[in-house]
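**Student:** Would you be able to build a 3D model of this:
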Amino acid sequence: MTRSSGRHVLFLSWRDLRHPEGGGSELYLERVAAELITQGHRVTLFCQAYAGASKVETRPDGLRIVRRGGRHTVYLFAALLYLAGALGFGPLDRRAPGRPDVIVDVCNGMPFLSRCYARCRVIALVHHVHREQWSCVFGPTMARLGWWIESRLAIRVYRRCPYVAVSESTRRELIELGVDPERITVVYNGTPPVDGAPVARTAHPSLVVLGRLVPHKRVELALRATALLAVELPGLELVVAGQGWWDAPLRRLAADLGIEDRVRFAGFVSESDKHELLSRSWLSLVPSLKEGWGLTIVEAGVRGTPSIAFRSAGGVVEAVVDGRTGTLVDDEFEFFRSVRALLLDQEARDRMGKAAVRHAERFTWPAAGAAFAGVVTGRGPATTPHLANQRVP
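**Tutor:** Down below sits the predicted model:
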């Protein structure tokens, strides 16, 4: 696609990847944006401002980022600035490339409702439905309001818009809420290729949890499993890599469980440190209540590290091929038993790790970008192959 034929795509997202609470959703957005740019599209990301970040930034790959508002006001700023032309698409910014041809409204529970004011094509991007998370984070009143906005109001507002879901699980949940199946395209996450020399596993049993430290990630389950297994496996270590506002309660729980010497809170880790952790660890634990996909699962898979996750947690059922690349469980007791069983069975870990590498290789960012571009241009398929139950060779 030549640059002259490319669209101007505006992503509306409450965060960008460099935000202190940025995670898998933001990584997906920026990697897809990068792929769109390589295909000749122009891409702008609008998101909330935060300390230390510039209001307008243009990345080396061409991605233009505009930051305004805060955690909640970013939604209002998006509407007002779009209508006023001050987002960089009108007379208030002469350097701007023109109004967008397509808006991608990233619906992380709370949508931007851009269909109400935008005069261009709008695509709703949904990582997962937040049915369980609302009550996990908010009180009863706010939880009911948030769920009504997500499950009723947003479905009504975007009723004629195309949707992108990041997993077949999310697609099914959207259909249950009333979205027309023909309007939903599944575009899976990609997986970065292995980079750097191999890193040996730790000599001692080791576990890793990777992700934002928020209640619905349920890192507590990994801490409690570590406490129970520490008696049987005195060398056991758990690394919790990530940052978030739930950090202090998790540290207090580790102290209450008497496992401060067995748990390392690594905080934010760089890409190279992350992949070293995934390479060195015996198992990756994903106790999250809900995930749209499970990016850390396939990232661990690239490094030959099996994962244990919950069957009810949405897209993880596609990221993990149960019994082959890792294990899916139904409750905390089964989670503990599966962690113990795999820590004590090197042959099973090795077999699953090799299968996890093959499974992860199926997902690439160029493929994701090509599929997303098909939705942007209106030429993409309404469905993509369901990979979860395909046989891993």
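**Student:** make it CA atoms for all contacts and neighbour counts henceforth
**Tutor:** Noted.
**Student:** Can you get me the centre-to-centre distance for stretch 13-27 and its chain?
**Tutor:** Here stretch 13-27 is found 9 Å from its chain centre; the criterion is C-alpha atoms, centre = their mean, to the nearest Å.
**Student:** Which residues outside it are in contact with it?
**Tutor:** 30, 45-48, 50, 71, 74-75, 105-108, 127, 211-212, 243-244, 295 (C-alpha atoms under 8 Å, 6 or more residues apart in numbering).
**Student:** Filter these down to the buried ones.
**Tutor:** Buried subset of those (neighbour count, 16 or more other C-alpha atoms under 10 Å): 30, 45-48, 50, 74-75, 105-108, 127, 211-212, 243-244, 295.
**Student:** Using just helix, strand and coil, how would you label the residue of the chain most remote from its centre?
**Tutor:** Distance from the C-alpha centroid of the chain, by C-alpha atoms, centre = their mean, peaks at P91 (35.4 Å). Following DSSP: H, G, I helix; E, B strand; the rest coil, P91 is assigned to coil.
**Student:** contacting residues for it?
**Tutor:** By C-alpha under 8 Å, 6+ apart, the contact set of P91 is G85.
**Student:** just L342 next, same as before
**Tutor:** Neighbouring residues of L342 by C-alpha under 8 Å, 6+ apart: L283, A348, R349.
**Student:** Keep only those of those that are in strands.
**Tutor:** L283 (DSSP state E).
**Student:** got the contacts of L342 as TSV, with distance to L177 and neighbour count columns?
**Tutor:** Formatted as TSV, the contacts of L342 follow (distance: C-alpha to C-alpha, whole Å; neighbours: other C-alpha atoms under 10 Å):
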residue	distance to L177	neighbour count
L283	35	26
A348	39	17
R349	39	23
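**Student:** which one of the contacts of L342 is nearest R264?
**Tutor:** L283 (15.3 Å; C-alpha to C-alpha).
**Student:** how near is L253 to V219?
**Tutor:** In this view, L253 and V219 are 10 Å apart by C-alpha to C-alpha, to the nearest Å.
**Student:** got it, and S284?
**Tutor:** According to C-alpha to C-alpha, S284 and V219 sit 12 Å apart.
**Student:** Another for comparison:
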Amino acid sequence: MSEWRGSATKSFIISRRTGHGSGRLKPLPERYRMTRSTMSEAKIIYVVAPTGAAGGGMGRVKDYMLASGGDSAGRFAFRPLVTRDDRGAAFSVLLLARAVLAIWLMALRGRLAFVHVHFGDKGSAARKGLIVLAARLALVPVVLHLHAAELIGFHAEGSALRKAAIRLPFRAANVVIVLGKLWKDWLATELRIDPAKIDILYNGVPVEPMPRVFEAGRPRTLLFLGQLMERKGTHDLLHALALLPEEAGDWRAVFAGNGDIPFYRGLAAELGIASRVTFTGWVDQNGVREWLARADMMALPSYNEGIPLVILEALGAGTPVICTPVGAIPEVLEEGRDVLFVPPGDHPALARAITRLMTETALLQRLSDAGIDRFRRQFSLDVFIANLFAIYRRRFGLAIEPARRLGLPEARHV
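**Tutor:** As a prediction, this is how the structure comes out:
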């Protein structure tokens, strides 16, 4: 497949053809080109994602993109298009309609550079798929940024109609961004998407690394960050905590996240560990940073994931991590060096890993130091934004550079 070529005054879109869903290259319509007459007015890059507690990781990545400030020369600017918020799924129908209308109106004004769509599982996939198709109908270029953890299984279990519906947005998108090689290979083999239009982009988070010192003989705090649900292994973690031997010493566990708290609080009582377990409910980014600073370790025994932001935040905070080798996690993290891996659903193995961290202070310190080192090299927010903008330059020929070094921006939701 030919490479995308262009400059600040010339970009391209993909037209439909048979095969892997790639296409012939043709010039962008005049209204989307950057010309001298429009240089004084910034082109808009719409960032499509949910927000608030409903936004999860996708919403936070959207916030991070907005915090970058767009282009340093003011030629391009990010603007959010929210497709779901804390008012529920029904209200998302109105938000979806508003987003489509905003895209079409900005396209007619000639100010829309392209649309960056954060694409998730199930309901998110349906909403964002419509956004992708609506944008392409208006001849607007689209970057589809896949964050889904369950889409592979959802596709495999589906009917021919479901499989075709899942494939369509990926074929329509001009560029597809995925979190790891697992999804690039799946898109190429199962959905027959041209691998030449797929880029791998690892997540990054706004954490200021702070080296920590762990002392022996102190009570240990284990932290779970995320939605309380079976897919995240919440029940497995509670069962593993109930298996901890006396040698684990004095410990407590904090579950920070929304979900069916009454159910899991009841399960903790049934397992006899209710006095050691606290459920905080959903916490904002300031709360996440505070809990990571107070915890001695974090556990996320999920059944499937992308690259969880909470793991990256824990690495940057110097909080040792126990997790499962699912999604792109084993592509970027090494067992015994960066994290401790346990098989999904294996309660005894999870209990043993927790016991090791609670009793082996040297291991805690080694994982903490290694995690900070890995974070600085690969998962800082500045690295993420730099890599994202490199994709924009390579794929669309945009002369675009981050407006500022992000460091540690204020947590925000739009």
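**Student:** What's the TM-score once they're superposed?
**Tutor:** After superposition, the two chains reach a TM-score of 0.76 (TM-score structural alignment, normalised by the length of structure 1), with 345 aligned residues with a C-alpha RMSD of 3.4 Å.
**Student:** just to revisit the earlier point, which one's more surrounded, S284 and V219 of structure 1?
**Tutor:** A direct count of neighbours by other C-alpha atoms under 10 Å for S284 of structure 1 and V219 places S284 higher, at 28 against 24.
**Student:** the strands in structure 1, which residues?
**Tutor:** Under DSSP E, structure 1 gives strands at 8-12, 42-47, 56-58, 64-67, 102-106, 121-126, 163-165, 184-186, 206-210, 237-241, 263-267, 283-286, 307-310, 326-329.
**Student:** what ranges do the helices span in structure 1?
**Tutor:** Assigned by DSSP state H, the helices in structure 1 fall at 24-38, 74-84, 133-137, 140-148, 154-157, 168-177, 219-229, 247-256, 271-280, 295-302, 316-319, 332-343, 346-360, 365-377.
**Student:** Tabulate these (CSV), appending distance to V194 of structure 1.
**Tutor:** Shown next, in CSV, are the helices of structure 1 (distance: least, C-alpha to C-alpha, whole Å):
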stretch, distance to V194 of structure 1
helix 24-38, 16
helix 74-84, 36
helix 133-137, 33
helix 140-148, 39
helix 154-157, 39
helix 168-177, 26
helix 219-229, 27
helix 247-256, 30
helix 271-280, 9
helix 295-302, 7
helix 316-319, 18
helix 332-343, 24
helix 346-360, 10
helix 365-377, 13
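**Student:** Quick check: which of those helices is nearest to G190 of structure 1?
**Tutor:** Among those, the nearest to G190 of structure 1 by C-alpha to C-alpha is helix 365-377 (4.1 Å).
**Student:** now the strands of structure 1 in a markdown table, with distance to V199 of structure 1?
**Tutor:** Formatted as a markdown table, the strands of structure 1 follow (distance: least, C-alpha to C-alpha, whole Å):
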| stretch | distance to V199 of structure 1 |
| --- | --- |
| strand 8-12 | 37 |
| strand 42-47 | 36 |
| strand 56-58 | 35 |
| strand 64-67 | 35 |
| strand 102-106 | 36 |
| strand 121-126 | 35 |
| strand 163-165 | 34 |
| strand 184-186 | 34 |
| strand 206-210 | 14 |
| strand 237-241 | 16 |
| strand 263-267 | 18 |
| strand 283-286 | 14 |
| strand 307-310 | 18 |
| strand 326-329 | 20 |
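**Student:** Identify the contacts common to S284 and V219 of structure 1.
**Tutor:** The contact lists of S284 of structure 1 and V219 share V209, where a contact means C-alpha under 8 Å, 6+ apart.
**Student:** Tell me the spacing between R7 of structure 1 and I175 of structure 1.
**Tutor:** Computed as C-alpha to C-alpha, the R7 of structure 1 to I175 of structure 1 distance reads 29 Å.
**Student:** And the two? Which one has more around it.
**Tutor:** R7 (20 against 14).
**Student:** What are the buried residues along stretch 273-293 of structure 1?
**Tutor:** Of all the residues in stretch 273-293 of structure 1, those buried under the rule 16+ other C-alpha under 10 Å are 274-293.
**Student:** which part of structure 2 lines up with it?
**Tutor:** Counting by TM-score structural alignment, stretch 273-293 of structure 1 pairs with residues 287-307 of structure 2.
**Student:** And that stretch, how far out from the chain middle?
**Tutor:** Mean-position distance between stretch 287-307 of structure 2 and its chain equals 14 Å (C-alpha atoms, centre = their mean).
**Student:** Aligned to A248 of structure 1, what sits in structure 2?
**Tutor:** Under the alignment (TM-score structural alignment), A248 of structure 1 maps onto P262 of structure 2.
**Student:** try V122 of structure 1
**Tutor:** Aligned partner of V122 of structure 1 by TM-score structural alignment: V142.
**Student:** doesn't A113 make contact with its match?
**Tutor:** No. The criterion here is C-alpha atoms under 8 Å, and V142 of structure 2 misses it with A113 at 9.4 Å.
**Student:** Could you check how far T280 of structure 2 is from L228 of structure 2?
**Tutor:** Distance from T280 of structure 2 to L228 of structure 2, counting by C-alpha to C-alpha: 11 Å.
**Student:** let me redo that: M298 of structure 2
**Tutor:** Taking C-alpha to C-alpha, one finds M298 of structure 2 at 14 Å from L228 of structure 2.
**Student:** before we move on, what about L340 of structure 2?
**Tutor:** In this view, L340 of structure 2 and L228 of structure 2 are 21 Å apart by C-alpha to C-alpha.
**Student:** What of G272 of structure 2?
**Tutor:** As judged by C-alpha to C-alpha, G272 of structure 2 and L228 of structure 2 stand 19 Å apart.
**Student:** And F224 of structure 2? What does it align with in structure 1?
**Tutor:** Superposed on structure 1 with TM-score structural alignment, F224 of structure 2 falls opposite V209.
**Student:** Could you check how far that match is from P20 of structure 1?
**Tutor:** Using C-alpha to C-alpha, V209 of structure 1 is found at 18 Å from P20 of structure 1.
**Student:** hmm, back to that, which residues do T280 and L228 of structure 2 both contact?
**Tutor:** Common neighbours of T280 of structure 2 and L228 (C-alpha under 8 Å, 6+ apart) are F255, G257.
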